[in-house]
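Trainee: No sequence on hand, only this structure:
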């Protein structure tokens, strides 16, 4: 499986894996919506979908049951980095302190700014920064980005000195 995405300022790239942090990125307090579960199932027909978690809020078995994707238990940021580095052509999606390691290791890093905010170092490492500006959350914007296979509403970063990109949906 592979997906080619054209991102302004980055160009066309082909990816095989997408690695998500669970809590704060996909889940709130360990719960994800049915709509998100369906979106992840659809995404998994195009990319190998990985969900990493420390299991802080529990519910890992429930999430595996509704998504069909078994979350991988990861304890540290270094563990997330090692996990991403063993893959090739990787998109990493996260926003927390321990996500900085995997965002740095990925071929394309997406930092989401949701209800709980984003860790400063994660925001600095991103290739794409997605701000929560609509109900449905940043994961929906990631889903639309991947399925449109081009970056909608592309803007120069809110921090131009980083020469990165932001998407506001």
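Mentor: Structure's in. What do you need? Please read these numbers as outputs of a predicted model, since none were measured by experiment.

Trainee: okay, CA-based contacts and neighbour counts for the rest of this
Mentor: OK.

Trainee: List the buried residues of stretch 110-123.
Mentor: 110-114, 118-119, 121-123 (16 or more other Cα atoms under 10 Å).

Trainee: what comes into contact with the one helix or strand residue 82 maps to?
Mentor: Element membership for residue 82, per DSSP states H and E: helix 77-85. Applying Cα atoms under 8 Å, 6 or more residues apart in numbering, the external contacts of helix 77-85 come out as 19, 52, 74, 90, 92, 97-106.

Trainee: which one of the residues you listed has the most neighbours?
Mentor: Neighbour counts for the contacts of helix 77-85, by other Cα atoms under 10 Å, peak at residue 103, which reaches 31 neighbours.

Trainee: Any idea how far stretch 114-122 is from the middle of the chain?
Mentor: Here the centre of stretch 114-122 is set off from its chain's centre by 13 Å, with Cα atoms, centre = their mean, to the nearest Å.

Trainee: May I have the distance across it, first residue to last?
Mentor: Here the two ends of stretch 114-122 are set 13 Å apart, with distance taken as Cα to Cα, to the nearest Å.

Trainee: next up, a second structure to put side by side with the first:
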């Protein structure tokens, strides 16, 4: 669990990290070594879920040595699939994504982080994000250094 006491706001007691795959933590279906290392560290205190339609067919190979749960769904109704997965989780959840199909899961998450990475970010998603960052590494650094979350969200 990750406890984040945000001055002037309700504390977060995060138990789950939900990540979009392509465009968020993966570029062209591949995850960098640095992101893999960060996910290894985060999986020691949060349950990590990777959600994807697996456009490139690489998610299982790229994540085989990581302590994460992979949820693959069909391209159709991706937004609903993601929302249903997040809704079914126990405990508070932080969601990280970059696409239009992440909007619905952002709406129900306890903390949402939009990533403007190499593939860009859906402009509409930013309206539902608590925090917007310029890379997946920046997003994961927020989780590893929660004082950055406090500084950004304090009331």
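Mentor: Sure thing, it's come through. The structure presented is a predicted model; accordingly, all values stated were derived computationally and were not measured.

Trainee: circling back to that earlier point, tell me which two in the buried residues of stretch 110-123 of the first structure are the farthest apart.
Mentor: The largest separation in those, counting by Cα to Cα, is between 114 and 121 at 15.4 Å.

Trainee: Would you map the helices across the second structure?
Mentor: Assigned by DSSP state H, the second structure shows helices spanning 33-42, 59-62, 78-87, 103-108, 123-126, 136-144, 147-153.

Trainee: Kindly reformat these as TSV containing distance to residue 23 of the second structure.
Mentor: What follows is those, written out as TSV (distance: least, Cα to Cα, whole Å):
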stretch	distance to residue 23 of the second structure
helix 33-42	13
helix 59-62	12
helix 78-87	14
helix 103-108	14
helix 123-126	13
helix 136-144	9
helix 147-153	22
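
Trainee: Need the winner for burial among those.
Mentor: Neighbour counts (mean count of other Cα atoms under 10 Å) averaged over each of those peak at helix 103-108, with a mean of 22.

Trainee: list the helices and strands that helix packs on?
Mentor: Using 3 or more Cα pairs under 8 Å, 6 or more residues apart in numbering; DSSP states H and E, the elements in contact with helix 103-108 of the second structure are helix 78-87.

Trainee: how long is stretch 26-34 of the second structure from one end to the other?
Mentor: In terms of Cα to Cα, the two terminal residues of stretch 26-34 of the second structure are separated by 11 Å.

Trainee: Can you list the buried residues in it?
Mentor: Residues 26, 29-31 are the ones in stretch 26-34 of the second structure that count as buried (16+ other Cα under 10 Å).

Trainee: Residue 68 of the second structure: which of the helices of the second structure is closest?
Mentor: Nearest to residue 68 of the second structure, of all those, is helix 33-42, at 8.3 Å by Cα to Cα.

Trainee: Residue 3 of the second structure: neighbour count?
Mentor: As a burial measure, residue 3 of the second structure scores 11 neighbours (other Cα under 10 Å).

Trainee: OK, contacts around the residue lying closest to it once chain neighbours are set aside?
Mentor: Spatially, and ignoring its direct neighbours in sequence, residue 3 of the second structure is nearest to residue 13 (4.6 Å; Cα to Cα, 6 or more residues apart in numbering). Neighbour list for residue 13 of the second structure: 1-4, 91-92 [criterion: Cα under 8 Å, 6+ apart].
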